[in-house]
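[1] missing the sequence, but the structure's below:
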């Protein structure tokens, strides 16, 4: 039985295992109100060629994940189904009155709303993967491919409205690539993606993606130690039009600005921005929003508050906020839960509770078991370890934690 080399190549390129692909496809299906029907055995049947034409919903999920037609993944419909979506016309000859030929209408199909929906589903799937696994090269490559797919469809757009939506999707995919690179601490690639995403967001006239890009600019500036630029990016996010229409976006922009102020040691400004974030969040209503924003709400703002409090010298309040955040961060946001746990360990360490801090920090490895630690998380744990050996270089528990840290680091 001939295997499906096209699907094999696509899976390898994206960096999925069979089980991971099944999980991502099931997340895609459940997000659309369907049961998650894909198992690693299902994927194995596809790869070996035992199943040559998946069920319709599975086909749609595969197209959404990989951002390409199902035929490009090596699947072919059975003979009883149409081999392609092109229209065919039967012409009768004038002389015999019988069917003389079947002529294929080779005109390219126009791109419309259904194509936009399919591309949007791909972004949702990538964000679901990010929530669990964190940023990695496979996700980044898939996002770049999605942006290229959206841009390639521009010339076939059925209307100017569809063109704008395609530009917006390309911007969103590119911002997703930037986020994945940022979480993996590939800072130069992050900058390149963000520059591209901001241009595409402008072409799309999409203030939601524009705010998303400025939010990542602020985070990138922090990772580079450019804290004044991080504050400036936070203010740029606040100035986007979407913040005047939707207080949830405004809250995120103020929260990001609060983090920038805290890194500069400006206690008053940090607390003021944090207060604005809380006030805006209290006004936010429950309405449909892009999947990239699903992480943000009361739990995430409380986690951000914990970071701000620790950086301005309030570790006890930071610990309390971290505990509160961890009681309400949804389970599917595994990477965010691990980050909040690391922040809790830092707050405990900064109060001198070495044993408890090391026990808490070890939970990060348990939460992320089975996947490499994203670069941003590795960096945060590196900060924890530096503080730990500075405060308690000779403590046995510190040495034990250091041994595990080096062991987990080598596996990542």
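    Arrived safely. On a predicted model such as this, the values are computed, not experimentally measured, just so you know.
[2] From now on I want contacts and neighbour counts done on CA atoms only, so please keep to that.
    Will do.
[3] Doesn't residue 100 belong to a helix?
    No. In this structure, residue 100 is strand, not part of a helix, as judged by DSSP: H, G, I helix; E, B strand; the rest coil.
[4] quick one: contacts for the closest residue to residue 176 other than its chain neighbours?
    Leaving aside its sequence neighbours, residue 176 sits nearest to residue 143 (C-alpha to C-alpha, 6 or more residues apart in numbering; 6.1 Å). By C-alpha atoms under 8 Å, 6 or more residues apart in numbering, the contact list for residue 143 reads 123, 126, 173-174, 176-177.
[5] here comes the other one, which I'd like you to weigh against the first:
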């Protein structure tokens, strides 16, 4: 591997102003344009901390190419335009630049991908090529396959041992992590979520263990600035939850429980209420699916206690649904209905800036889908099917996995409710999606539906579903 050291230019070119984006800003002030960027980000499920200073840095040419999150937002804001049309340099042309300002570099030459407002001259950063290895983690290679790019610190092997001083060379101390590594870790979490939304967990989980080890190795490496340390802890915790969800959705419940516990411990160490609420939220969901409904209720209630001061009604709505799922598992219809009413009331309060980034999946479709699961657990198949049908209709096409999940729920509810032909039609729609979606959870649901439909196998529609289901390979 080539050395990570990049010799700075002896006479660097001054930043070139981005006149294209300045023209597109028009009469809006930098603050007004920044607000428009944040609104556009929310429209596509991104969260960016854009402010007037960031806009100023872009227009001054200090940020020659935006990070991937900002790229998606800008291209959404200005459809039909490329990064070049927006005044940015090609991504390849800015690789290899150092984020640290050295004595030989002029002031104002910043990491072209950095979105932070300040740079600590005492903090050690590695060059962009190293962080790009992190940023390319979990990039798709077609279908549900995932590139093998590692999230390992400093571009070394993904094994956790690679982050030890011994692995960096005899007598060489482990280099400290910087803002670029923290940003890369955050980007990897977003990548996992986006890929899971489209393809499900089974094709991702096996790739996720090494990046998670590397994320915690970054914590062990430490950082000079406390803000970077906090970001690393939050990023590692969110990555643990994401990997836990991949284990959960692929049927590895013990692994999922371990990852969620790791995230919870990370949250407790740093007094991160948002991370703790997220960890409890997923723990409640896992407990419900694993047949521990009382634990699901307790975990959801703990999450609500932690999350209440955070100011997100949508988060509290989701946590009420997690509690409702636990009550349904306990066959407590009253407790479930009360939690469902709270979830609806809170949901109707709308979104706000306090909503966590990871909740981009939670819209009306997910609300309907989770309610369907509650009524299904209570044996009210007609009501469950109605909500599952609405969930599938309302879901954004981006969330392919969720469309398959809601349709599988619909098929099962229809089958158990005595509508075999409609159930088979819904089941066939799910099978069409399984070429793109790999989720053991969905496959298990379909297998249950097939068993329920076996007594009706002579019906033409049911026969077609059962034959197609029997010939569909299961994910290992």
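    Received it, and whenever you're ready, just let me know what you need. Everything numeric here is computed off the predicted structure, so don't read it as measured data.
[6] quick one: buried residues of the helix or strand where the residue nearest to residue 176 of structure 1 lies?
    Assessed by DSSP states H and E, residue 143 of structure 1 sits inside helix 137-152. Residues of helix 137-152 of structure 1 classed as buried under the neighbour-count rule (16 or more other C-alpha atoms under 10 Å) are 137-151.
[7] quick one: the helices in the stretch 251-400 of structure 1?
    Secondary structure of the stretch 251-400 of structure 1 by DSSP state H, counting those that start in this stretch: the helices cover 267-283, 298-311, 315-326, 334-349, 354-367, 375-391, 396-411.
[8] Throw those into a markdown table and include distance to residue 25 of structure 1 and mean neighbour count, thanks.
    Putting those into a markdown table (distance: least, C-alpha to C-alpha, whole Å; neighbours: other C-alpha atoms under 10 Å) gives the following:
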| stretch | distance to residue 25 of structure 1 | mean neighbour count |
| --- | --- | --- |
| helix 267-283 | 32 | 19 |
| helix 298-311 | 26 | 24 |
| helix 315-326 | 27 | 21 |
| helix 334-349 | 18 | 25 |
| helix 354-367 | 22 | 18 |
| helix 375-391 | 25 | 17 |
| helix 396-411 | 27 | 14 |
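[9] any idea how far residue 424 of structure 2 is from the one residue sitting closest to the centre of structure 2?
    Residue closest to the average C-alpha location in structure 2 (C-alpha atoms, centre = their mean): residue 193, at 2.9 Å. Distance from residue 193 of structure 2 to residue 424 of structure 2, counting by C-alpha to C-alpha, to the nearest Å: 30 Å.
[10] can I get the helices of the stretch 251-400 of structure 1 in JSON lines with distance to residue 41 of structure 1?
    Shown next, in JSON lines, are the helices of the stretch 251-400 of structure 1 (distance: least, C-alpha to C-alpha, whole Å):
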{"stretch": "helix 267-283", "distance to residue 41 of structure 1": "44"}
{"stretch": "helix 298-311", "distance to residue 41 of structure 1": "36"}
{"stretch": "helix 315-326", "distance to residue 41 of structure 1": "34"}
{"stretch": "helix 334-349", "distance to residue 41 of structure 1": "25"}
{"stretch": "helix 354-367", "distance to residue 41 of structure 1": "26"}
{"stretch": "helix 375-391", "distance to residue 41 of structure 1": "31"}
{"stretch": "helix 396-411", "distance to residue 41 of structure 1": "27"}
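[11] which residue in structure 2 lines up with residue 117 of structure 1?
    Counting by TM-score structural alignment, residue 117 of structure 1 corresponds to residue 183 in structure 2.
[12] so that match is in which element?
    helix 179-199.
[13] Show me what counts as buried in that helix.
    So, applying 16+ other C-alpha under 10 Å, buried residues of helix 179-199 of structure 2: 179-199.
[14] what about it, how far off from structure 1?
    Superposing on structure 1 places helix 179-199 of structure 2 at an average distance of 1.4 Å from its equivalents, by mean C-alpha distance after the TM-score superposition for structure 1.
[15] Aligned counterpart of residue 236 of structure 1 in structure 2, please.
    By TM-score structural alignment, residue 236 of structure 1 lines up with residue 302.
[16] can you pull the contacts of its match?
    When contacts are counted by C-alpha under 8 Å, 6+ apart, residue 302 of structure 2 touches 277, 280.
[17] Is it correct that it falls within a helix?
    Yes. Assessed by three-state DSSP, residue 302 of structure 2 belongs to a helix.
[18] tell me the contacts of residue 250 of structure 2?
    Counting by C-alpha under 8 Å, 6+ apart, residue 250 of structure 2 makes contact with 201-202, 205, 439-441.
[19] Shared with structure 1, which of those residues?
    Among those, the contacts conserved in structure 1 (both residues aligned by TM-score structural alignment, their matches' C-alpha atoms under 8 Å) are 201-202, 439-441.
[20] Columns distance to residue 70 of structure 2 on top of those, output as a markdown table?
    Listed next are these as a markdown table, based on distance: C-alpha to C-alpha, whole Å:
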| residue | distance to residue 70 of structure 2 |
| --- | --- |
| 201 | 26 |
| 202 | 29 |
| 439 | 30 |
| 440 | 33 |
| 441 | 33 |
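[21] Pick out whichever of the residues you listed sits closest to residue 133 of structure 2.
    Among those, residue 201 lies closest to residue 133 of structure 2 (C-alpha to C-alpha), at 21.9 Å.
[22] name the helices or strands packed onto the biggest helix by length in structure 1?
    Longest helix of structure 1, by residue count under DSSP state H: helix 160-183. Applying 3 or more C-alpha pairs under 8 Å, 6 or more residues apart in numbering; DSSP states H and E, we find helix 160-183 of structure 1 packed against helix 113-133, helix 137-152, helix 187-204, helix 207-223, helix 375-391.
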